[in-house]
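[1] Build me a structure from this.
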Amino acid sequence: MNLNETLLRRYKEDGFVKIPNVFSKNEIDEIIKTLNTFQKMMPNCFLEEILTMWIQKKK
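    Have a look, this model is predicted:
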């Protein structure tokens, strides 16, 4: 399990970032891939910000 998967799980479990249950398994996989890509391009970007953008886009 990579870092982003671990963080995403932690956020989901702790409710630190509210991830709506509207995300399907495929979407969560896509989010994890996106997080990995973002982390390579922008290592200083906070994962919370990326997750928040995804959630806003989904609504």
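[2] going forward, measure contacts and count neighbours with C-alpha atoms only.
    Fine.
[3] other SSEs contacting the lengthiest helix in the chain?
    In the chain, assigned by DSSP state H, the helix with the most residues is helix 25-41. On a contact count with 3 or more CA pairs under 8 Å, 6 or more residues apart in numbering; DSSP states H and E, helix 25-41 meets helix 3-14, helix 47-58.
[4] Looking at those helices, which is nearest to Asn36?
    Closest of the helices and strands packed on helix 25-41 to Asn36 is helix 3-14, at 6.7 Å (criterion: CA to CA).
[5] so what does that closest one touch, helix or strand wise?
    So helix 3-14, by 3+ CA pairs under 8 Å, 6+ apart, packs with helix 25-41.
[6] buried ones in the helix it packs on?
    By neighbour count on 16 or more other CA atoms under 10 Å, the buried set for helix 25-41 is 31-32, 34-36, 38-39.
[7] Could you also give me the structure for this next sequence, so I can compare it with the first?
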Amino acid sequence: MPSYIVGQDGQGRWIALESHGLGGGYFRSREAAFQYAVAETGRRAGAVRLSTEPLRIAL
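    This next block holds a predicted model:
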């Protein structure tokens, strides 16, 4: 099952990023990013973490 990291990029946009880089996206708020990540992980305890470092989506 996937795990997600939620945080902001260098420009302050909120990101939810699957730990292997296979999913995720940009969101309007931290709450929206968390809701997406929690839904994608099936509400599994410990599957969503908050990053203190800037995140980046590799395209």
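[8] tm score of chain vs chain?
    Their TM-score after superposition, calculated using TM-score structural alignment, normalised by the length of structure 1, is reported as 0.32; 36 aligned residues with a CA RMSD of 3.9 Å.
[9] Throw the helices and strands packed on helix 25-41 of structure 1 into TSV and include distance to Glu27 of structure 1 and mean neighbour count, thanks.
    Below are these laid out as TSV (distance: least, CA to CA, whole Å; neighbours: other CA atoms under 10 Å):
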stretch	distance to Glu27 of structure 1	mean neighbour count
helix 3-14	12	14
helix 47-58	10	14
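[10] Lys25 of structure 1: which of these is closest?
    Lys25 of structure 1 lies closest, by CA to CA, to one member of the helices and strands packed on helix 25-41 of structure 1: helix 3-14, at 12.5 Å.
[11] Looking at the buried residues of helix 25-41 of structure 1, spot the one nearest Trp54 of structure 1.
    Nearest member of those to Trp54 of structure 1, counting by CA to CA, is Ile31, at 7.7 Å.
[12] circling back: quick check: angle from the longest helix of structure 1 to helix 47-58?
    Using axes from the mean of the first three to the mean of the last three CA atoms, to 10 degrees, the inter-axis angle of helix 25-41 of structure 1 relative to helix 47-58 is 140 degrees.
[13] returning to what we had before: take the helices and strands packed on helix 25-41 of structure 1 and lay them out in JSON lines including distance to Lys25 of structure 1.
    Converted to JSON lines, those look like this (distance: least, CA to CA, whole Å):
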{"stretch": "helix 3-14", "distance to Lys25 of structure 1": "13"}
{"stretch": "helix 47-58", "distance to Lys25 of structure 1": "14"}
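[14] any idea how far Ala16 of structure 2 is from Val38 of structure 2?
    With the distance defined as CA to CA, to the nearest Å, Val38 of structure 2 ends up 10 Å from Ala16 of structure 2.
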